[in-house]
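**Q** no sequence for this one, just the structure:
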């Protein structure tokens, strides 16, 4: 996939943060990019900033619901006729000790972070087989490093890593590449953060965009299936 111009990508959770940063990088190469989120107005606003309507598509989709993702993929196919790259990026985090975490918070994380990556792949897998495309999940270093008050989030991200690695083994015989990216601290709005100069030491969303481009341009014979990425230097307290 070394010539990306005209290729079609779908990014969940694409209205801000990592999803938006990746979308910017892909569009700059000449790709067509569909971004989705639960609130259509926010996605449409992001799409307007990203580019003209010929190359950017705003979609409303809730990754916790399989039918919602199927509808999103079908709209992309109806308009552009193919899906070459899928980035399962949508996620949510609630951080509290297990004795304080609510059942609702637990299920929201499981349904969005873990079931969501399954739904996105399930909805797009036939299109990816046809295009010999690439499926990428956004996990986290929380998928290998557990921490206090992170039981629910850790559970989902450990699950995403395991799911993606198994899916990679299932799909590589169809020439579909599958990778998971595991970032550390990223300067996004995640967990009610408002990005500012205080986040300058963190990975920036556009850095993940560059990493995705590196994956897409990798020689077809080579597959970096699990990538850990972290800030060069941690914040100085």
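**A** That came through, no problem. Predicted, not measured: the structure shown is a model, and the values here were computed from it.
**Q** from here on, contacts and neighbour counts on C-alpha atoms
**A** OK.
**Q** Which secondary structure state is assigned to the residue nearest to residue 172 when sequence neighbours are not counted?
**A** Spatially, and ignoring its direct neighbours in sequence, residue 172 is nearest to residue 178 (7.5 Å; CA to CA, 6 or more residues apart in numbering). Following DSSP: H, G, I helix; E, B strand; the rest coil, the label given to residue 178 is strand.
**Q** okay, pairing it with this:
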């Protein structure tokens, strides 16, 4: 498929995991892709891995830094003139019991996961073409409680609520806004929170499909929501979790 031929897509947090996998998917479908990250070396490695030549732009930017976002949008405008879609993917994980969370933990999670997403969208809107699409990265934890994820889950719930409210606000421009909620997905963040192979086995046992998901499977969902195939879908959350939230594993 080449659903994104000559279309321009911004992906924040695109140097690894779901962001990198989505960049690869959209490049394969003909897109021009902008990926951001906070580390120049990681951006260079991602660019080498994607090997997309002139259809890839890498920009060092912190999604929680509004000055960085302003510079990012100027680069995008100079490069391509506008945007057809945005995947606000940059995020961080803070997984502690509520009694152990510090103010710094709270600020880090809320700055990246909510403030960063909010202002990424705000700053991108002047460049986003009519009929464009926005996909926000939420989490399965907005649908099911996880003891060590109180602040993380709250920021992700805010992200999905933003998809609903902006879906309504931007509908007159024909811009669709949805969120995607990954379950247990094999990424650097997941491995950092689950370094023990036994934890990996326990997590997989909770999933009706019996395995940890892959970043490419989330990328396929993002590509659907950002494409014309989802032309009548807005304000929704697409859960990509192997049945973790909605089903009990068969024993």
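**A** Now that the structure is in, tell me what you want to look at. Here the structure is a predicted model, which is why all the values come from computation and not from measurement.
**Q** rewinding a little: isn't the residue nearest to residue 172 of structure 1 right up against residue 129?
**A** No. With contact defined as CA atoms under 8 Å, residue 178 of structure 1 does not count as touching residue 129 (11.6 Å).
**Q** which one of those two has more residues nearby?
**A** residue 178 (25 against 19; other CA atoms under 10 Å).
**Q** What residue in structure 2 is paired with that one?
**A** With TM-score structural alignment as the criterion, residue 178 of structure 1 lines up with residue 177 in structure 2.
**Q** so its match sits right up against residue 160, yeah?
**A** No. Checked against CA under 8 Å, the pair residue 177 of structure 2 and residue 160 is beyond contact range at 9.6 Å.
**Q** which neighbours do these two share?
**A** The overlap between the contact sets of residue 177 of structure 2 and residue 160 (CA atoms under 8 Å, 6 or more residues apart in numbering) consists of residue 136.
**Q** Give me the nearest residue to the aligned partner of residue 166 of structure 1 in structure 2, chain neighbours excluded.
**A** In structure 2, the residue matched to residue 166 of structure 1 (TM-score structural alignment) is residue 165. Excluding its sequence neighbours, the residue lying closest to residue 165 of structure 2 (CA to CA, 6+ apart) is residue 235, at 7.2 Å.
**Q** Can you tell me how far residue 193 of structure 1 is from residue 216 of structure 1?
**A** 30 Å (CA to CA, to the nearest Å).
**Q** Compare those two (neighbour count), which wins?
**A** residue 216 (20 against 10).
**Q** helix or strand for that one, which one?
**A** Per DSSP states H and E, residue 216 of structure 1 falls inside helix 205-217.
**Q** Check which helices and strands that helix sits against.
**A** Helices and strands touching helix 205-217 of structure 1, by 3 or more CA pairs under 8 Å, 6 or more residues apart in numbering; DSSP states H and E, are helix 17-28.
**Q** in the helix it packs on, what counts as buried?
**A** Residues 17, 18, 19, 20, 21, 22, 23, 24, 25, 26, 27 are the ones in helix 17-28 of structure 1 that count as buried (16 or more other CA atoms under 10 Å).
**Q** could you point out which element follows that helix?
**A** Following helix 17-28 of structure 1 toward the C-terminus (DSSP H and E): strand 32-37.
**Q** How about residues contacting that next one?
**A** Contacts for strand 32-37 of structure 1 (CA under 8 Å, 6+ apart): 6-15, 19, 23, 26-27, 43, 47, 54-62, 72, 76, 90.
**Q** just stretch 216-235 of structure 1 next, same as before
**A** Taking CA under 8 Å, 6+ apart as the rule, stretch 216-235 of structure 1 contacts 1-3, 134, 140-141, 165, 168, 177-185, 201-203, 215.
**Q** Contact partners for the aligned residue in structure 2 for residue 122 of structure 1?
**A** Aligned counterpart of residue 122 of structure 1 in structure 2: residue 122 (TM-score structural alignment). By CA under 8 Å, 6+ apart, the contact list for residue 122 of structure 2 is empty.
**Q** sec struct for residue 122 of structure 2, please.
**A** From three-state DSSP, the assignment for residue 122 of structure 2 is helix.
**Q** do the same with the one 3 residues further on
**A** Reducing the assignment to helix, strand or coil with three-state DSSP, the entry for residue 125 of structure 2 is helix.
**Q** what about it, neighbour count?
**A** The burial count for residue 125 of structure 2: 20, using other CA under 10 Å.
**Q** Over to residue 130 of structure 2?
**A** So residue 130 of structure 2, with other CA under 10 Å, has 16 neighbours.
**Q** One more: the one 4 residues further on?
**A** A count of nearby residues for residue 134 of structure 2, using other CA under 10 Å, gives 27.
**Q** ok, then the element right after the strand or helix carrying it?
**A** Secondary structure assignment for residue 134 of structure 2, by DSSP H and E: strand 128-137. As assigned by DSSP H and E, the chain's next helix or strand after strand 128-137 of structure 2 is helix 150-169.
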